[in-house]
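A structural model of the following input is requested.
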Amino acid sequence: MEYKDMKMDDIIKRINELYKKSKEEGLDDSEKEEQQILRRRYIDSVKSNFKAQLETVELKKRN
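Down below sits the predicted model:
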């Protein structure tokens, strides 16, 4: 599966599915690896979006 082509909503949905499965029955090694990849993809996206927001912020001078 190409994780870089997945929509963020699908990534979040799959992360939640894997989390639920990990609590109920556990994950096999390939599912653990998938979970790590998806979490990293999500975190990288959040960081990128936050950085883009910060770049648009302008400081105002105080009088």
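
can we go C-alpha only for contacts and neighbour counts from here?
Noted.

now do residue 7: how many residues are near it, please.
10 (other CA atoms under 10 Å).

my error: substitute residue 57 in the last question.
Other residues near residue 57 come to 8 when the count uses other CA under 10 Å.

next one: it from residue 47, what distance?
For residue 57, the distance to residue 47 (CA to CA, to the nearest Å) stands at 16 Å.

secondary structure element for residue 60?
Per DSSP states H and E: residue 60 is located in neither a helix nor a strand.

again but with residue 12, I slipped
helix 8-24.

just checking, what packs against that helix?
Where contact means 3 or more CA pairs under 8 Å, 6 or more residues apart in numbering; DSSP states H and E, helix 8-24 is packed against helix 29-55.

which elements pack onto the helix it packs on?
Applying 3+ CA pairs under 8 Å, 6+ apart, one finds that helix 29-55 contacts helix 8-24.

here is a second sequence; please produce its structure as well for comparison:
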Amino acid sequence: MLDKDKIQRINTLAAKKKSGSITGEELSELKGLRTEYLKNFRSSFKKQVENTKVIDPEGNDVTPEKVKKIQADKNKNS
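Modelled structure (predicted):
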């Protein structure tokens, strides 16, 4: 998870970019921070999906087979 200071810096730099007053160095910093943010977001989202169980209205487990396989592999490695 990205700390609040980095998220605030992303927002500050994005506002500067929008206003047209961003420097090349700041633009590079913004790109790096956004890359880090997306990496953390994707990792967190992947973990959430891998730990999800899908149940239909009748109570049947309809979790996709790909997710079930990932969950089974994780349990073997634990």
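
ok so, going back, in structure 2, what residues pair with the helix holding residue 12 of structure 1?
Under TM-score structural alignment, helix 8-24 of structure 1 corresponds to residues 3-19 of structure 2.

may I see the buried residues of the matching stretch?
Buried residues in stretch 3-19 of structure 2, counted by 16 or more other CA atoms under 10 Å: 10, 13, 14.

list the contacts of it.
If you take CA atoms under 8 Å, 6 or more residues apart in numbering as the criterion, stretch 3-19 of structure 2 is touched by 22, 26, 27, 30, 33, 34.

and residue 35 of structure 1, what does it touch?
So residue 35 of structure 1 contacts 15, 18 (CA under 8 Å, 6+ apart).

map it across to structure 2 for me.
Checking with TM-score structural alignment, residue 35 of structure 1 has residue 30 as its match.

again with residue 45 of structure 1
Residue 45 of structure 1 maps onto residue 40 in structure 2, by TM-score structural alignment.

its match contacts residue 2, correct?
Yes - if you go by CA atoms under 8 Å, residue 40 of structure 2 and residue 2 touch, sitting 7.2 Å apart.

from the middle of its chain, how far away would stretch 40-58 of structure 1 be?
Centroid displacement of stretch 40-58 of structure 1 relative to its chain, using CA atoms, centre = their mean, to the nearest Å, is 12 Å.

flag every buried residue along it.
By neighbour count with 16+ other CA under 10 Å, stretch 40-58 of structure 1 contains the buried residues 41, 42.

stretch 18-35 of structure 2 now?
So, applying 16+ other CA under 10 Å, buried residues of stretch 18-35 of structure 2: 22, 26, 30, 33, 34.
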